[in-house]
Structures are given as C-alpha cells and as structure tokens.
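Novice: here are the coordinates; sequence isn't available:
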C-alpha cells in the first residue's frame, strides 16, 4: 500500500521525481486507519504534518514504509482490549537547515533536518524486546530503513510507545 500510494502521488505530480510527502503521508495513514478500524473502534488518530514537504522517492519510500510499520504495530499490539480507547499520533516537521561544508571550506550542499514522531498511549513495548537488537522482523525493518536514510531513531516506553526519527534530507 505504501509503495502503491507513492506511484499514485508521483503520477499526479506530472512525472516529477519529488512528491508532496505531507499529502502522501496523510493518505497512507488514513488508509491504515480504515484497514485497522474494524475491531479497533475506540482508537483515534491525531495527525500533525507540516504542509508542503517535498521529498524524492529515495526518501519518501523508506519513510512511508517506516510509518506503515510503526502505525500497524500500534494497531496490532498497543491496545489489546478490543474496547480500549486509545490515541495514535503521527507528527512530521522540519527543524532547521544544515549547511554542509566541503573539505575545502566551500558550501557543498544544503539539507533540512526532519523529525518524524509516531506514538501511541497503549500498553507499550514489552521490556524484554531489545530495540537495539530486535527479534521482530518489523522493528528490524524500521532500523534498516532509518539507517538507509542516514537517520537516527530513539524509542521511549513511557505511557505507551514513542518512536522519534530524525533524518537529514538534501535540498534540490
């Protein structure tokens, strides 16, 4: 679903290699919400996305897959009681521009730092799951994709689960 939506957004973007990631991410999250809504009627969704964030495919695909995996995990594991009320939150924002210098002191390229937060107020990830060396394929995939983006990920287990991912995205 994640990749199919990217193809759809690229097609609507008139063949450009960049897509409006804000619009794409909102569609992806809404599709996930509709998919998991059955049996999870008490779960609500809060989305806070900076508008008009444009990413190329090499950034959009891994970030979309990360969101897909983390939101799916929240639906499947964070709220084990079918009647539980809960909140899943997704936030994406830019923080600052970073100017990278070449070894000759010249401006080599410019990038923006983006923070993606996926959190829920569910039961939290069990203490026996080592996030640094996860046993689950899904968390391994998330770690690999964050690494592929050259980013960093932190997890909190306080009053639910929060994943905070920071990536530098080169400006074109």
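Specialist: That came in fine, so what should we check first? All values derive from a computational prediction rather than experimental measurement.
Novice: can we go C-alpha only for contacts and neighbour counts from here?
Specialist: Will do.
Novice: Now do the residue nearest to residue 54 when sequence neighbours are not counted against residue 27, distance only.
Specialist: Nearest non-adjacent residue to residue 54, counting by C-alpha to C-alpha, 6 or more residues apart in numbering: residue 20, 4.5 Å away. Noted for residue 20: a distance of 11 Å to residue 27, by C-alpha to C-alpha, to the nearest Å.
Novice: sorry, back to before: tell me, how many residues neighbour the residue nearest to residue 54?
Specialist: By other C-alpha atoms under 10 Å, the residues close to residue 20 number 18.
Novice: Equivalent analysis for residue 108, please.
Specialist: For residue 108, using other C-alpha under 10 Å, the count is 11.
Novice: another structure for you, compare them:
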C-alpha cells in the first residue's frame, strides 16, 4: 500500500496544481459493509486528461500503481469529475 500511496501523492504534487496554487490531497483507508478494505487518494487539482486510458497509459507513475494494484488482486475505480480520485478495493483475502 505504501508504494501505491507514494506514487499517487507524488503525481498529485507534480501535476494536479498550477504553480503557487493551494491544493488539497486526501488519503483514507476504510472498509465497506463486507469488510473489504478501500484505499482512497484524492486531490482537488486540475484532474486527469479526459482522453486518458488508465489501463494503457504510458505514465510511469500510473503504470506502477496499476501493476502494484494488479499484483495485490485489487480493483481501481478512477473518478476525474472533481480533481482526481482513485479508489482501490482490495480483495477480502489480502494478508497485510
């Protein structure tokens, strides 16, 4: 989880906010009603490009996130309607 958080926060710091623009990055870890862990990293920045295909992006940081998430058997939900919000749902059988 730490590497995923590091990549997402680094991307937010580098790309989400214009120079000298105040911004907000939020990180949360919660569980749903079934006990599934959900990691959410969001920012209120400019968002990702509309035409970005998260599954085939050439971005190193997003590729790392995608590959680490796949190794853990987790699912990614991407929301760019207000800034960028990535929600990663880990499988019930994840051993931490």
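Specialist: Here it is on my side, so go on. The model shown is predicted, which means the values in this text are computed figures rather than measured ones.
Novice: Would you map the helices across structure 1?
Specialist: With DSSP state H, the ranges of helices along structure 1 come out as 2-12, 21-36, 57-73, 137-148.
Novice: among the ones you listed, which is nearest residue 117 of structure 1?
Specialist: Nearest to residue 117 of structure 1, of all those, is helix 57-73, at 9.1 Å by C-alpha to C-alpha.
Novice: Name the residues that touch the closest one?
Specialist: For helix 57-73 of structure 1, contacts defined as C-alpha atoms under 8 Å, 6 or more residues apart in numbering pick out 2-3, 6, 17-19, 21, 25, 28-29, 32, 36, 88, 118, 138-139, 141-142, 145-146, 148-149, 169.
Novice: Buried only: go through those for me.
Specialist: 2, 6, 18-19, 21, 25, 28-29, 32, 36, 88, 118, 139, 141-142, 145-146, 149, 169 (16 or more other C-alpha atoms under 10 Å).
Novice: Need the counterpart of residue 146 of structure 1 in structure 2.
Specialist: Aligned by TM-score structural alignment, residue 146 of structure 1 pairs with residue 69 of structure 2.
Novice: Now its match: closest residue in space that isn't a chain neighbour?
Specialist: Using C-alpha to C-alpha, 6+ apart, the nearest residue to residue 69 of structure 2 is residue 75, at 6.9 Å.
Novice: Could you pull up the residues touching the residue located most distally from the centre of structure 2?
Specialist: The centre of structure 2 is farthest from one residue, residue 20, which by C-alpha atoms, centre = their mean lies 23.2 Å away. For residue 20 of structure 2, the contact set (C-alpha under 8 Å, 6+ apart) is empty.
Novice: How about the contacts made by the spatially most central residue of structure 2?
Specialist: Nearest residue to the geometric centre of structure 2 (C-alpha atoms, centre = their mean): residue 86, 3.5 Å. Neighbour list for residue 86 of structure 2: 40-42, 76-79 [criterion: C-alpha under 8 Å, 6+ apart].
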